[in-house]
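In: Mind folding the following:
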Amino acid sequence: MRTWEARMTDSTTILHEGGPLDDIDRSILAVLKSDGRISNAALADAVGIAPSTAHVRLKSLQERRVVTGFLTSIDQRALGLPLQAIVGVTLRPGARQESITRFSEEVRGLPQVLQVFFLGGADDFIVHIAVADSSAVREFVVEHLSAQPSVASTRTSLVFDYHRNGVAASFQ
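Out: Presented below is the predicted three-dimensional model:
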């Protein structure tokens, strides 16, 4: 595993293998968290560094896999999918690894699914969906989840409001 360190030379910071994130890296991440499409010049200005330093720093954060991508946030309501729900799924005991893998692969590909979380705890999975209405929630749960032989039970909660502080990278 590679690590990085910052070394100061004159007024330029050079990153190389060896150390943790510094205050400039954290400032860059804070700005990117609120606007992932910000221009390099605006990023540099917001952080108080030269554009060339901002470019080098961002490239380093990407190479170190601290920044793993830039995502587009889509308002599901604009797509005619104003209702979101969180569905807890518990699988039946027996042949667990096979059931877990199969369930995860099948559910991830469904168009209603926004996110899938594999958990340790009461639920095996949490499935976050966006649909047109409550009938579509019921249809999704009955046809795509409960109909699977590996599913023992589901619990559905409707989402009234949603706030995201950030986007986590996949654990895989």
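
In: Going by C-alpha atoms from here, please, whenever you check contacts or count neighbours.
Out: OK.

In: Please, where are all the helices along the chain?
Out: 23-34, 40-47, 51-63, 96-108, 134-140 (DSSP state H).

In: could I get those helices as a markdown table with distance to R77 and mean neighbour count?
Out: Below are the helices of the chain laid out as a markdown table (distance: least, CA to CA, whole Å; neighbours: other CA atoms under 10 Å):
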| stretch | distance to R77 | mean neighbour count |
| --- | --- | --- |
| helix 23-34 | 21 | 15 |
| helix 40-47 | 30 | 16 |
| helix 51-63 | 32 | 16 |
| helix 96-108 | 21 | 14 |
| helix 134-140 | 14 | 15 |
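
In: Nearest to P82, out of these?
Out: helix 134-140 (10.1 Å; CA to CA).

In: gap between the closest one and the chain center?
Out: 25 Å (CA atoms, centre = their mean, to the nearest Å).

In: I86: which of the helices of the chain is closest?
Out: Nearest to I86, of all these, is helix 134-140, at 9.8 Å by CA to CA.

In: ok, residues contacting the closest one?
Out: L83, A85, V131 (CA atoms under 8 Å, 6 or more residues apart in numbering).

In: same deal with stretch 13-27?
Out: Contacts of stretch 13-27 (CA under 8 Å, 6+ apart): R2, T3, W4, E5, A6, R7, M8, V47, T53, R57, S60, L61.

In: Likewise for stretch 107-125?
Out: G88, V89, T90, L91, S104, I126, V127, H128, I129, A130, V131, H144.

In: this one next, for a side-by-side:
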Amino acid sequence: MALDRIDYELLRLLRKNARMPNKDLAERVGVAASTCLERVRRMREAGVIKGFHAELEPDAIGCNLQAMISIRLVVHAKTQVTAFHDHLLQLPEVLGFFHVAGANDFLVHVGVADSAALRRLVLESFTTRPEVAHVETNLIFEFRRNTDLPTTPPHAIRLADER
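Out: Predicted coordinates:
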């Protein structure tokens, strides 16, 4: 799906506030509300917009400690990678993960109540897995999400810059 500058502006606004009313979105990008609604629907159906998520305060839900766990697999066979991927999706402590290239194979972002829960998670959910060769845990002191779009093609200059 080809995106134009209006689509990119809609994505930029939704990334900052996914609950922005359609009327306000349309007004900010200078299109009719019906046009805006159709563009967002089209981007959702095409998979450009994969979902809308609530940003939660970790401490408020009992995630008093967060960590990034680096995992190195024994073998890089598709079956082992898929098995570990599926395992991660089953763990409620896993907030997100990356399958990466380099010295490690996975970077796993976890949230737990305390250091005892982190230790238990690592020992019971990672080191016992036959496909895991190495585990390294790094505590996270602070996490901030960047709400800007990571890249904007030159043809999709922000509408605000044109005004």
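
In: Reformat the contacts of helix 134-140 of structure 1 as JSON lines; add distance to F140 of structure 1 and neighbour count.
Out: Formatted as JSON lines, these follow (distance: CA to CA, whole Å; neighbours: other CA atoms under 10 Å):
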{"residue": "L83", "distance to F140 of structure 1": "12", "neighbour count": "18"}
{"residue": "A85", "distance to F140 of structure 1": "10", "neighbour count": "19"}
{"residue": "V131", "distance to F140 of structure 1": "9", "neighbour count": "21"}
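
In: V141 of structure 1 matches what in structure 2?
Out: Alignment note (TM-score structural alignment): V141 of structure 1 maps to V122 of structure 2.

In: Over to V107 of structure 1?
Out: By TM-score structural alignment, V107 of structure 1 lines up with L88.

In: what does S60 of structure 1 give?
Out: In structure 2, S60 of structure 1 lands on R42 (TM-score structural alignment).

In: Report the separation between its match and D7 of structure 2.
Out: From R42 of structure 2 over to D7 of structure 2 the distance is 10 Å, taken as CA to CA, to the nearest Å.

In: quick revisit: tabulate the contacts of stretch 13-27 of structure 1 (a markdown table), appending distance to G36 of structure 1.
Out: Formatted as a markdown table, the contacts of stretch 13-27 of structure 1 follow (distance: CA to CA, whole Å):
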| residue | distance to G36 of structure 1 |
| --- | --- |
| R2 | 25 |
| T3 | 24 |
| W4 | 23 |
| E5 | 24 |
| A6 | 24 |
| R7 | 26 |
| M8 | 27 |
| V47 | 14 |
| T53 | 17 |
| R57 | 15 |
| S60 | 16 |
| L61 | 13 |
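
In: Determine which two of those are furthest apart.
Out: R2 and V47 (25.6 Å).

In: what sits against the closest residue to Q76 of structure 1 other than its chain neighbours?
Out: Residue nearest to Q76 of structure 1 in three dimensions, not counting chain neighbours: P82, with 6.0 Å by CA to CA, 6 or more residues apart in numbering. Shown in contact with P82 of structure 1 (CA under 8 Å, 6+ apart): Q76, A130, V131, A132, D133.

In: any idea how far the most centrally placed residue in structure 2 is from L3 of structure 2?
Out: Structure 2 has G96 as the residue nearest its centroid, 6.6 Å off, counting by CA atoms, centre = their mean. G96 of structure 2 is 27 Å from L3 of structure 2, where distance means CA to CA.

In: try L95 of structure 2
Out: On the measure of CA to CA, L95 of structure 2 and L3 of structure 2 end up 30 Å apart.

In: what lines up against R15 of structure 2 once you look at structure 1?
Out: Per TM-score structural alignment, R15 of structure 2 is aligned with K33.

In: what's the burial count for the nearest residue to that match once chain neighbours are set aside?
Out: Among residues not flanking K33 of structure 1 along the chain, G166 sits closest, at 6.4 Å (CA to CA, 6+ apart). Residue neighbour count, defined by other CA atoms under 10 Å, stands at 10 for G166 of structure 1.
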